[in-house]
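Colleague: coordinates for the following, if possible.
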Amino acid sequence: MSPMQNAINIDERYLNSLPFPALIMDNNGNVMIWGKSAEQQFGFATSDIIGHATSPITESLLRQLSQETFEQIAQNENFTYIENIQVYTQTNDEITTSLLAKSFTENDECLILIMFVLPQFMIKPTSTNNALEDLKQSLESTFMTVTLDQDGFIVDCNQNFLKISQWTPKRVIGKTFWQLFPDNNESEKITNTIWRNLNHGLTWQGEIEKISKSGHPYWVLLTAIPTFNFETNEQQFMLLEKDITKAKTIQHQLEKIAYIDTETGLMNAHRLEKIITKMIEEQRHFSFVYLSIDKFYTLKELQDHPSERNLIIEFTNRMKMYFQDSTMARINENDFVVITPLSEWFIQGFLSYLQQHPIYNGSVAVPISISGGITRFPEDQSTFSQLMKASIATISTVREAGGDNIVSLSKAIHKALNRKALIEKRLLQALDQKNLKVLYQPQVDVASGKITAVEALVRWEDEVIGVVSPDELIPVAEETGLINNIGSFMLEKACEQALIWKKAGFDLKVSINSSVREFRDKNMAKSVLDTLTKTGCPANLLQIEITEKFALEAEAATFITQQMRKLENEGIVFVLDDFGIGYGSFRYMQILPIDTLKIDQSFTSSLLKSEKTQKLMLGMVQLGKSMELTVVAEGVETAEQAELLKSFGCDTIQGYHISKPVTPEEIEILLLK
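Modeller: Have a look, this model is predicted:
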């Protein structure tokens, strides 16, 4: 495209949408835009036409058109129609055609549009007259039709349109396309899109709301089509419309049922999410007030069914009276949300309002208590999901403190909640992209002083949120269900590394931590054995660490115990981790296939500071030895701790006194010392 053509503000798509081959040229005969249809019909390539000092159009194609005729076209404000003129193709073939030309001004330059009205592009009325007439009658009887001129003014319409819209021909002819639609921003966006499509030679179809002469709304399925009037030689547009008001009314009624709580008339959580999302998009500041009726089910038991319903309705009425002009929703049976710009002190005043306007069951006031949370957008949280999670966390905090209060969380807690939400979002991506890595912390046999095992520990350093500690990662993974994914990742990596060390001559056991959630899957044992087979790792090199919480559930769930037995039979060792801080039970130590007892580091850290702790640890070691279990102490940080544990009869120690968690290469260096 030449520099001159770039300066012209004409849409080529419009030119190519015309029903005939066409071009745009200036007064000097230079072609500015050469339509695709013209290129195909006459054989002149665009590169041969555009930007050349001597145009083959005036020299060849239009050589019968005199300069005087060009000047007449340029001076004529209306269309110029020239019948039966000969034009010549690139191969000098002669074609008889008619020309339709129109001058216009673009960027202060006079230009000429020329269309070649070729016979093959014309509909022959003699052969298709009946079919076209039948088609016209069918459209007239089935659809509402409106015809617009090139400027969007109504020039014709049928009886179906007049009947539905309540217009009369005298009143509607001459009105504009835009006057048929509601006067609001949403309608303006859609009608401008339709008009833009039509002017680009494109059709538009969709459901749209219109207004009748009296201003009542109705809905149509609209098909807008660009056409050409050969009698007037002008661009026109046709609107074909099907009345769908009844179907839309039913749809709106169903949506109302789907989005409204029938008991209170408040919107439900689905509708609330849509409204909140829109408010967030518009960056509107608001407070998200979550209100929960305390001990609701106890109140239900104290009352009969009609009173229970009365309680909810009366509570809703008090919300509506106090939070006037605020948006309200019912989340579930006893939880509500108020979206309001009101200040925090006013929101908290709702509790006093309830005391001053009690709800009665007969003649007795209901002892109603409310736990509430205030979360602000955008200061505290930034999405609907985050607003809900923060509110639930706030309600939990309020109830732990006794309830009957409406509070907002501190900035520090909101920051922590935001980080947790970000961890949830980024964790799935980290698993997909294998961004997690595994470090290993060695365990030393007290008697020999040699490293006999390592614990595999997951580490994650994210490019967005930085280092995520296991204390942050594991709870989030368990809540989201991604702990299974992390477990599978860790198992495979640990097995691969154990095999590498075995081939290098290091007979090291590798421990992985497992969640009871993983073993709730009845295929867990099979998955572990499949991984061992896949990696080629011997089963006796794998240790699985479980917590006392895990053990307590496994004691009651036979299928978990059966899976553990199946893995034990293959040579896998189970380690009871964090012993002493969980759900103490001697019974599961008797039932479950536990080989090793691992005393929690909280005892080790205070070992030298407390004589009572020393007695506790000695007792735990002796308990483990009496049950023929290997006893491991974790969190060992000093030589004094190590010596004391050795004197207690502890078998193995683990902690920073030996090494922090390190890479496989660093483990090998420690093994060679």
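Colleague: alpha carbons only for contacts and neighbour counts from here, please
Modeller: Noted.
Colleague: and the strand or helix carrying residue 645, what does it pack onto?
Modeller: Using DSSP states H and E, residue 645 falls within helix 639-648. Under the contact criterion of 3 or more Cα pairs under 8 Å, 6 or more residues apart in numbering; DSSP states H and E, helix 639-648 touches helix 611-626.
Colleague: can you give me the angle the helix it packs on makes with helix 639-648?
Modeller: Helix 611-626 runs at 50 degrees relative to helix 639-648, counting by axes from the mean of the first three to the mean of the last three Cα atoms, to 10 degrees.
Colleague: buried set for helix 611-626?
Modeller: 613, 614, 617, 618, 620, 621, 622, 624, 625 (16 or more other Cα atoms under 10 Å).
Colleague: which element follows that helix toward the C-terminus?
Modeller: strand 630-634.
Colleague: that next one packs against which elements?
Modeller: strand 596-599, helix 601-605, helix 611-626, strand 652-654.
Colleague: switch to 10 Å and redo it
Modeller: strand 436-445, strand 573-579, strand 596-599, helix 601-605, helix 611-626, helix 639-648, strand 652-654 (3 or more Cα pairs under 10 Å, 6 or more residues apart in numbering; DSSP states H and E).
Colleague: which members of the buried residues of helix 611-626 are the farthest-apart pair?
Modeller: The largest separation in the buried residues of helix 611-626, counting by Cα to Cα, is between 613 and 625 at 18.2 Å.
Colleague: picking up where we left off before, for the helix holding residue 645, which residues meet the burial criterion?
Modeller: So, applying 16+ other Cα under 10 Å, buried residues of helix 639-648: 641, 642, 645, 646, 648.
Colleague: quick one: the second one from residue 666, how far?
Modeller: Just to be clear, that refers to residue 642. 22 Å (Cα to Cα, to the nearest Å).
Colleague: and for the last one?
Modeller: Distance from residue 648 to residue 666, counting by Cα to Cα: 30 Å.
Colleague: same check, this time on the first one
Modeller: In this structure, residue 641 lies at 24 Å from residue 666, with Cα to Cα as the measure.
Colleague: and if you look at the fourth one?
Modeller: Shown here: residue 646 relative to residue 666, a distance of 26 Å by Cα to Cα.
Colleague: cool, the third one as well?
Modeller: Separation of residue 645 from residue 666 (Cα to Cα): 26 Å.
Colleague: what are the ranges of the strands in the stretch 51-200 of the chain?
Modeller: Remark: strands assigned in the stretch 51-200 of the chain by DSSP state E, counting those that start in this stretch are 80-88, 94-106, 109-117, 144-149, 154-157.
Colleague: mean neighbour count and distance to residue 424 added to the ones you listed, as JSON lines?
Modeller: What follows is the strands of the stretch 51-200 of the chain, written out as JSON lines (neighbours: other Cα atoms under 10 Å; distance: least, Cα to Cα, whole Å):
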{"stretch": "strand 80-88", "mean neighbour count": "16", "distance to residue 424": "69"}
{"stretch": "strand 94-106", "mean neighbour count": "17", "distance to residue 424": "56"}
{"stretch": "strand 109-117", "mean neighbour count": "19", "distance to residue 424": "60"}
{"stretch": "strand 144-149", "mean neighbour count": "22", "distance to residue 424": "53"}
{"stretch": "strand 154-157", "mean neighbour count": "19", "distance to residue 424": "57"}
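Colleague: here's the other one to compare against:
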Amino acid sequence: MNNSSDDKLSNTDESLQNDELELYKVAYQNLQQRHTALFKLNQLSQDCKELSTFYAQVHRVIKAIMTAENFYIVMYDQTLSTLEFVYHVDEEDEVPEDPVPYESFRGSLTSHVIESKEPLLATPNMIKQMANDGVLNHIGTAGMDWLGVPLLQDGYVIGVMAIQSYTENTRYTEEDKALLTYTAQHVVSALVRLQDHEQLQKAVSSRTRELMEQIREREKAELLQESLYRISELTNRVGLDINDFYGQVHNIIGQLINAENFFIAKYDRESDTIDFVYYLDQNSRNTASDFLPQKSADLYTALVVRRKQTCLLSYDEMYELYRQGETKKPQKETNSWLGVPLIADDDVIGVLVLQSYQKHITYNQQDAELLNFVSHHVSMAIKRRETLDYERRTHEMLEKQVKMRTEALEEEIRQRKQVEQMLKHNASHDDLTGLPNRVVFLDLLDHAINNMKRRPEMEFAVLFLDLDRFKMVNDSLGHHAGDLLLKVVAKELKSIIRANDTVARLGGDEFVVLIEDIDDKSEVYEIAQRITFTLAQPFNIDNQPVFIGTSIGILFSDDRYESAETMLRDADTAMYHAKDSGKGRFEEFDASMHQKIQEELSLEADIRQAIEQDEFTPYFQPIYQLDSAKVIGFEALARWQSSKRGMVMPNQFIPVAEETGLVVDIDLQIMRKACDQLKQWQAQGLCEQQYVSCNLFGNHFYNPTLPDDISHILNSAGLEPAHLRIELTERVLLEENEVVLANMKALKQLGIKLLLDDFGTGYSSLSYVHRFPLDVVKIDRSFITDAHLKTSNRAIIKTIIDLAANLQLATISEGIECQEEADILTQMGCLYGQGYYFAKPMAGEKATALLTASK
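Modeller: The predicted structure is shown next:
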């Protein structure tokens, strides 16, 4: 009996051991299977080359270790606050293909994992409870279990990996959550590696494209260089017929630009005639008579001559010129027209023209720049050809003269005498006006001084003239118009003075008159009055009325004068006194003017000493964002706390500083101190994004070391370039100087923004400004004042703001004095402003208090 019971117990234990062994085998197999899957995932993270195939392979691996028919990976961009479903397989739900705002998925299980940074195993009861608690409001298609784990990189969530079941047959456990969490670490490692690999590939591709573009640019440069060499070579081929010369120039240009319709026109200034010396035209409507020499009048070629600059025109632009009466009506066949001036010795000697009658051939700005560059070499080539032809013809003429023996020799002697007389005249007279030059005038003045010493009754006077608005005419209408104006003025002056008096041109727009043998000062005053009245009348220059006026300094003879230079200096001083007193008038020199000169010299000496002693300091005027009244920056304005003079305001020292060039050192001193102050505010935590804006005198931009000078200031202050802005006036832009443009581009590359100050007070327009790398236009205070009362001012302001916005330029309004002006500017779309309404310029201490209060 006992033996039988023992046998039964033995059998039972053996059965239990077998069942337990079977469970261990299953567990071992599951463990083996998961180990193999994880090994594959780890290997996948090393071997996979593209993200596009990586996600599907991850899905296959996970399906091997758990039920994951419904699976997705979503990437989270924290910077852009977006979600992108990079991989998604689901029986019920659909997801967007493109990135979507994160806000649209806030309240979902996915967002819960992102915000908690923790894995989540959500059962139906748990999901229901979370919804009731308000944690979830975006659930999607109802299912069974949902399991999601965060993809973490350096502690930040970069995405979520999730699986989901819709049936009771598939449920997930804590073990599944742990396994999926572990799997996510391998997925993140592979993702980072593959993303870095893709970024590297993109960088390599970008650099490859850049190198290919450089190669193409180099090939274009080599072709251009070869073309210019060939043009230069043509010049030296003495036996080459001029028509063949033009033809080969056409062939060379045709290799650079489409030149199926090509013209070379010569311009004769004396007769105002255009001669088409070479042309090739495909338009059947044009005949040989269309290319005969003719008056310039309304030709488009003449437009280039008048403007003395490249003209790139579409048909619509040509028609608009015709409608304005400036040119003739264009042919309907014309699609694009490009003309560049041929300039030699600052005179237009002709025009190169390209014309297209085909819609698919339209010239662009790059073509214009290229043809303009080539035109300089063509001009020189034509000029050299003409010189060679002239020398050849001269040689032939001399040979004929030699053969004519005595008669020819006499003719040559006569011609040489004429040349000598002409050279003598040119040496003593101004080329443009034909008036005596400075050398002759000083000689005549010295003679008058010596003559009066012998005969005291032989009194005389000197008038020193300067045209008041000549520079404005020269800048706006061009040098050609300025030259014409100087000729007209010279003619008028000669008609006013007496027969025994002398008028001379010193240079530029300065003239002098020597009035000899005077009996009474009233004679001189009368001449000065007639000159002032005459030059105040409008002159017709290029069919346009021009107003100038003149300021005159009068100096009467005196025993104290020993030299002409001294007298000319004092007459010049009287002229400047007249100009300072309001222009369009004359002033007689007196001793008080000496005192003014001495004061200016003393002020100049004090300014130099102040620069050495570092006395100039910045005052800060806040610049506000108009819609929020938030300080976004400061304009640094120069103030001088002189050890001798006390506080000196800018209107007292800036004119002298600009005239002597000392303003350059003052500007850099103000910039250095302003940068130091802004860095100090940053260190105190008073500002983060604010900037300081510094004014630079125009001469700075002609200095090729300007970018290095400013970089040194920024480095010394420890200030980022993004926190410095530079203000310049539009006068700097007028000449389009290469050094100016290079400096502006270099400053932009440093990260410094450029502001155009006092816009609207000079000669530029936004259509002109867009050619320069500017960021901001500052609207001059003259338009802002009483803008709420003046409709015309508001119209101008609105136009500037809209055009600036189209050119992607910001606008700052200066001189805002009241709430009404600020409101109107805000309504018009102006973002920023400054003025006494907000705050006056203040010392650094007060600006610190302002920033402290705003914090």
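Colleague: so what number do they get for TM-score?
Modeller: Once superposed, chain against chain, the TM-score is 0.45 (TM-score structural alignment, normalised by the length of structure 1); 361 aligned residues with a Cα RMSD of 5.0 Å.
Colleague: got the angle for the helix holding residue 645 of structure 1 vs strand 436-445?
Modeller: Using the same axes, to 10 degrees: helix 639-648 of structure 1 against strand 436-445 is 60 degrees.
Colleague: and helix 639-648 of structure 1 with strand 630-634, angle?
Modeller: Using the same axes, to 10 degrees: helix 639-648 of structure 1 against strand 630-634 is 160 degrees.
Colleague: state the helix or strand in which residue 342 of structure 2 lies.
Modeller: strand 336-344.
Colleague: now do that strand: distance to the chain's middle.
Modeller: 25 Å (Cα atoms, centre = their mean, to the nearest Å).
Colleague: and that strand, what does it pack against?
Modeller: Under the contact criterion of 3+ Cα pairs under 10 Å, 6+ apart, strand 336-344 of structure 2 touches strand 262-268, helix 300-307, strand 311-314, helix 315-323, strand 347-356, helix 365-403.
Colleague: go through the ones you listed and name the closest to residue 249 of structure 2.
Modeller: Closest among those, using Cα to Cα: helix 365-403, at 7.9 Å.
Colleague: C-terminal to that closest one, what's the next element?
Modeller: Later in the chain than helix 365-403 of structure 2, the nearest helix or strand by DSSP H and E is helix 405-428.
Colleague: show me what that following helix is packed up against.
Modeller: helix 365-403, helix 438-454.
Colleague: apply 7 Å and report the result again.
Modeller: helix 365-403 (3 or more Cα pairs under 7 Å, 6 or more residues apart in numbering; DSSP states H and E).
Colleague: quick one: buried residues of the helix it packs on?
Modeller: Neighbour counts over helix 365-403 of structure 2 (16+ other Cα under 10 Å) mark 367-368, 371-372, 374-383, 385, 388, 401 as buried.
Colleague: got the angle for that helix vs helix 405-428?
Modeller: Using the same axes, to 10 degrees, helix 365-403 of structure 2 lies at 140 degrees relative to helix 405-428.
Colleague: buried sites along the longest strand along structure 2?
Modeller: Taking DSSP state E as the criterion, structure 2 has its longest strand at strand 630-642. For strand 630-642 of structure 2, burial by neighbour count (16+ other Cα under 10 Å) applies to 631, 632, 633, 634, 635, 636, 637, 638, 639, 640, 642.
Colleague: which one of those residues is nearest residue 18 of structure 2?
Modeller: The closest of the buried residues of strand 630-642 of structure 2, once distances to residue 18 of structure 2 are taken by Cα to Cα, is residue 632, at 81.0 Å.
Colleague: tell me the contacts of that closest one?
Modeller: Listed by Cα atoms under 7 Å, 6 or more residues apart in numbering, the contact partners of residue 632 of structure 2 are 623, 624, 625, 690, 691.
Colleague: my read is the first one is in a strand, agree?
Modeller: So the one you mean is residue 623 of structure 2. Yes. Checked against DSSP: H, G, I helix; E, B strand; the rest coil, residue 623 of structure 2 lies within a strand.
Colleague: quick check: the gap between it and residue 813 of structure 2.
Modeller: 9 Å.
Colleague: over to residue 192 of structure 2?
Modeller: Counting by Cα to Cα - residue 192 of structure 2 and residue 813 of structure 2 are separated by 48 Å.
Colleague: okay, those two: which has more neighbours?
Modeller: residue 813 (28 against 13; other Cα atoms under 10 Å).
Colleague: wait, the more buried one touches residue 779, no?
Modeller: Yes. Applying Cα atoms under 7 Å as the test, residue 813 of structure 2 and residue 779 come out as touching, 4.9 Å apart.
Colleague: in the stretch 201-350 of structure 1, which spans are helices?
Modeller: Secondary structure of the stretch 201-350 of structure 1 (DSSP state H, counting those that start in this stretch): helices located at 245-259, 269-281, 296-302, 305-322, 344-348, 350-356.
Colleague: quick check: buried residues in the longest one?
Modeller: Translated: helix 305-322 of structure 1. Of the residues in helix 305-322 of structure 1, those buried (16+ other Cα under 10 Å) are 307, 308, 311, 312, 313, 314, 315, 316, 318, 319, 320, 322.
Colleague: specify which member of those is nearest to residue 565 of structure 1.
Modeller: The closest of the buried residues of helix 305-322 of structure 1, once distances to residue 565 of structure 1 are taken by Cα to Cα, is residue 308, at 51.2 Å.
Colleague: residues in contact with that closest one?
Modeller: Contacts of residue 308 of structure 1 by Cα under 7 Å, 6+ apart are residue 300.
Colleague: equivalent analysis for residue 586 of structure 2, please.
Modeller: 528, 551, 552, 553, 554, 578.
Colleague: give me the neighbour count for the fourth one.
Modeller: It stands for residue 553 of structure 2. 27.
Colleague: same thing with the first one?
Modeller: Summarising burial for residue 528 of structure 2: neighbours were counted as other Cα under 10 Å, giving 25.
Colleague: which element is it on?
Modeller: With DSSP H and E as criterion, residue 528 of structure 2 is part of helix 521-535.
Colleague: then the second one?
Modeller: If you go by DSSP H and E, residue 551 of structure 2 is part of strand 550-556.
Colleague: and the helix or strand following that strand, which residues are buried?
Modeller: For strand 550-556 of structure 2, the succeeding helix or strand toward the C-terminus, using DSSP H and E, is helix 564-580. Within helix 564-580 of structure 2, the residues scored as buried using 16+ other Cα under 10 Å are 564, 567-568, 570-579.
Colleague: same check on stretch 220-231 of structure 1?
Modeller: In stretch 220-231 of structure 1, counting by 16+ other Cα under 10 Å, buried: 220, 221, 222, 223, 224, 225, 226, 227, 228.
Colleague: tell me which of the residues you listed is nearest to residue 301 of structure 1?
Modeller: residue 220 (52.1 Å).
Colleague: looking at this, residue 466 of structure 2 is in a strand?
Modeller: Yes. The assignment for residue 466 of structure 2 is a strand, going by three-state DSSP.
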